[in-house]
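K.L.:
Here is a sequence with its predicted model. Questions after.
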Amino acid sequence: MNAVQDLWYKKSLVAWLLWPLSVLFCLISGVRRSLFRAGIKTSSKPDAFIIVVGNITVGGNGKTPVVLAVVEHFKTQGVLVGVLSRGYGGTMTAHPHLVSPNDEASVVGDEPSLIARRAGVPVVIDPIRARGAAKLANELGCKVIVCDDGLQHYALKRDLELVVMDKRLLGNGHLLPMGPLREKPNRLASADALILNGDVDLTALKQTVNLPQDFGFTLIGNGFVNVRNHELKRVSTDFTGKRVSALAGIGHPQRFFKQLSDMGVDTARCRAFADHHHFQPEDLPDGTVLMTEKDAVKVREFAHEDCWYLPVKASFPTTFYAFLHRHYVNYSKEK
């Protein structure tokens, strides 16, 4: 986390130096959304059920595991589902692009690469979301499209909005760059549900914002997989009492380090990188290295034989899946 981001999650007078830029950001983003509301800027969607999994803050809140859980739900229901992503951090310039599991993360982005490998469904990247959604629906036949991020991309109409939050909530409560907010807190009131990563206390937030219903989830990681050879597996006890290094280039690296610690792994040697960091061979220390799956897709070409990643799965209550089913059924009836 860089110095500016560090100011977002604590009280600091220094953050007020960025207040003029936050005012400018507020004006620009407010005008933009008003133009969509007034119909001056148009939005559209293909003939598909559009679910946006996003947030109103910058930084990792756990969106990707939520996307995977939603996709898996519709797959088990026999519904053809696809994933739409911007492809942030990738170098791909030809859009829309259907991601192959063999595509390099440096080209298509780390999150689309991970999702394409894990989910086994069509994944399309396109910074113009409506165009990417049209490819998924019209060319690939997807009936449900799950958008990985894109809550603020109003050019794409949506049928369901899921806002992911963790215990950091809204940080200092200020808009970018003074704080982590992409939109004002009252934006939460228009979402369909809040998706809470871990133990999240909404008591204070409920006093200022009319919040929608919420569903909690936990991230479950049962074992480690070798980056070079996915057939090799290890459990946390294999690393107990062993000198290991841990690295994470995600939005909230400390969450991963704490998860390792809770599993009994010595986390004395941890290194946090910026989200979407482009790893180089020199970033990987010698010896046993533990990392997230998102980081593993970026280092697989040069990782040494003692590099391991921890796949995680979002565990939801059955009420969340009933909520998804109900909204999809209602959408289908209204068509």
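P.N.:
Sure thing, it's come through. If you're wondering where the values come from, they're calculated on a predicted model, not measured in any experiment. Numbering: from 1, shown residues only.
K.L.:
from here on, contacts and neighbour counts on C-alpha atoms
P.N.:
OK.
K.L.:
now the host helix or strand of Ala296, how far from the centre of its chain.
P.N.:
Following DSSP states H and E, one finds Ala296 within helix 293-299. Distance of helix 293-299 from its chain centroid, counting by C-alpha atoms, centre = their mean, to the nearest Å, is 15 Å.
K.L.:
try stretch 180-198
P.N.:
Relative to its chain's centre, stretch 180-198 lies at 14 Å (C-alpha atoms, centre = their mean).
K.L.:
Find out how far the helix or strand just after the helix holding Ala296 is from the centre of the chain, if you would.
P.N.:
With elements assigned by DSSP H and E, the helix or strand that comes after helix 293-299 is strand 307-310. Relative to the centre of its chain, strand 307-310 is centred 19 Å away, using C-alpha atoms, centre = their mean.
K.L.:
another one to put next to it:
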Amino acid sequence: MAFSDRLLAAWYRGHPALTLLRPLELLYRRVAAAKRAAYLDGRRQAYRAPVPVIVVGNITVGGTGKTPMILWLIEHCRARGLKVGVVSRGYGAKPPSLPWRVRPEHSAAQAGDEPLMIVQRCGVPLMIDPDRPRAVQALLGEEALDLILCDDGLQHYRLARDLELVLIDAARGLGNGRCLPAGPLREPAERLRSVDALLYNGASRDPQGGFSFTLRPSALVNLESGQTSPLAHFAPGQRLHALAGIGNPQRFFATLEALHWRPVPHAFPDHAAYSAEQLQFSPPLPLLMTEKDAVKCRAFAAPDWWYLAVDAQPSPAFVAWFDARLERLIAR
């Protein structure tokens, strides 16, 4: 297990050695609080876009289902006649210049795996740049948009936002409740009191003070041919290799087990890069991966490599709440 994986496990399962990191956590908290306060009291100026900006982020390190929720938001807003754009940091991307407009034909190394997945799935205008205000300005310079979704960036206060949606893993919660590096929190838990909505991934019902959403497997897609097949393509009891290089690989493996397949799990670090040689698993079985991993493996895919397409399904209460807020934002 890599050091980062061991640290993640300690944050969520507990480990006495984490007490040694308390002094560093205190320093981190002070820096985070000072940064936020500087924007709240006007000592630092945030860029406000001429169109509404919705930040979709998290307060914890580790996967919370953010990308599927962004895909849902894109399609939901489009269905209401809105022109939507997305800005992203582009974690791990190495584009020729910044800001960089992501196109479907780009490589994951150039564009970043999550931005490329979003563009390939729904063709949305998407700009990457660690400087998110600059990304917004560049995107608006190319497209006439009604709304911008900011992929992550909850702590990027240089970009003013009109709505903050924060995703939380319902099973793991906030871990030990401590900030980095003693825990998984990017900001103190009190920050959640100021956000507009909390969405709990995997919750069976809307919790008090928040909304639930689930990730629903919808289809199997062959990496080599692009063929889409129903989930019944694999019979119950099917053994297969399962590949996940995401923030919470165990969620993916649990999803496959819930579909009554028998996955042989292969967990990789989030945003991992792959080679054909790495993925020659034994015994020979079909290989099933996440859609985010698939964008990095298509160039060398074998005939029996697939990814599982999943769709976010927020609760009806969230949909009603979001539509009401959206109507107010667009009417301004």
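P.N.:
That came through fine. Owing to the predicted nature of the structure, the values given are computational and were not obtained by experimental measurement.
K.L.:
sorry, back to before: in the helix holding Ala296 of structure 1, what counts as buried?
P.N.:
Residues 293-299 are the ones in helix 293-299 of structure 1 that count as buried (16 or more other C-alpha atoms under 10 Å).
K.L.:
Identify the residues contacting the aligned residue in structure 2 for Pro281 of structure 1.
P.N.:
Structural correspondence for Pro281 of structure 1 with respect to structure 2 (TM-score structural alignment): Ala276. By C-alpha atoms under 8 Å, 6 or more residues apart in numbering, the contact list for Ala276 of structure 2 reads 297, 300-301.
K.L.:
who's in contact with Asp166 of structure 1?
P.N.:
61-62, 196-200.
K.L.:
List only buried entries from those residues.
P.N.:
Buried positions within these, assessed by neighbour count (16+ other C-alpha under 10 Å), are 61-62, 196-197.
K.L.:
Any chance of the residues you listed in JSON lines with secondary structure and distance to Ala94 of structure 1 as columns?
P.N.:
Listed next are these as JSON lines, based on DSSP: H, G, I helix; E, B strand; the rest coil; distance: C-alpha to C-alpha, whole Å:
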{"residue": "Asn61", "secondary structure": "coil", "distance to Ala94 of structure 1": "29"}
{"residue": "Gly62", "secondary structure": "coil", "distance to Ala94 of structure 1": "28"}
{"residue": "Leu196", "secondary structure": "strand", "distance to Ala94 of structure 1": "35"}
{"residue": "Asn197", "secondary structure": "strand", "distance to Ala94 of structure 1": "34"}
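K.L.:
Adding distance to Arg131 of structure 1, write those residues out as TSV.
P.N.:
What follows is these, written out as TSV (distance: C-alpha to C-alpha, whole Å):
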residue	distance to Arg131 of structure 1
Asn61	26
Gly62	26
Leu196	30
Asn197	31
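K.L.:
Is Leu247 of structure 1 in contact with Met291, as I believe?
P.N.:
Yes: Leu247 of structure 1 is within contact range of Met291, at 5.3 Å (criterion: C-alpha atoms under 8 Å).
K.L.:
so stretch 67-85 of structure 2 aligns onto which residues of structure 1?
P.N.:
Per the alignment by TM-score structural alignment, stretch 67-85 of structure 2 matches residues 64-82 in structure 1.
K.L.:
buried sites along the matching stretch?
P.N.:
Neighbour counts over stretch 64-82 of structure 1 (16+ other C-alpha under 10 Å) mark 64-75, 80-82 as buried.
K.L.:
among those, which are in helices?
P.N.:
Judged by DSSP state H, helices contain the following of those: 64-75.
K.L.:
can you pull out the helices in structure 2?
P.N.:
Per DSSP H, structure 2 carries helices over the ranges 3-13, 22-40, 66-79, 108-111, 113-122, 132-142, 249-258, 291-294, 316-331.
K.L.:
what span of structure 2 lines up against stretch 181-191 of structure 1?
P.N.:
Under TM-score structural alignment, the alignment places stretch 181-191 of structure 1 onto residues 185-195 of structure 2.
K.L.:
Please point out which parts of the matching stretch sit buried.
P.N.:
Buried residues in stretch 185-195 of structure 2, counted by 16+ other C-alpha under 10 Å: 185-188, 192.
K.L.:
What about Thr313 of structure 1, how many residues nearby?
P.N.:
Actually, residue 313 of structure 1 is Lys rather than Thr. Lys313 of structure 1 is flanked by 17 other residues according to other C-alpha atoms under 10 Å.
K.L.:
counterpart of it in structure 2?
P.N.:
Match for Lys313 of structure 1 (TM-score structural alignment): Asp311.
K.L.:
Quick check: its match touching Arg216?
P.N.:
Yes: with contact defined as C-alpha under 8 Å, Asp311 of structure 2 reaches Arg216; the gap is 5.2 Å.
K.L.:
Now for the nearest residue to Phe252 of structure 2 once chain neighbours are set aside: which residues touch it?
P.N.:
The shortest distance from Phe252 of structure 2 to any residue other than its chain neighbours is 7.0 Å, reached at Ala244 (C-alpha to C-alpha, 6 or more residues apart in numbering). When the contact criterion is C-alpha under 8 Å, 6+ apart, the partners of Ala244 of structure 2 are 252, 265-268, 289-290, 293.
K.L.:
out of those, who's nearest Pro181 of structure 2?
P.N.:
Within the contacts of Ala244 of structure 2, proximity to Pro181 of structure 2 (C-alpha to C-alpha) peaks at Phe268, which comes in at 21.2 Å.
K.L.:
Could you check how far the closest one is from Pro68 of structure 2?
P.N.:
According to C-alpha to C-alpha, to the nearest Å, Phe268 of structure 2 and Pro68 of structure 2 sit 20 Å apart.
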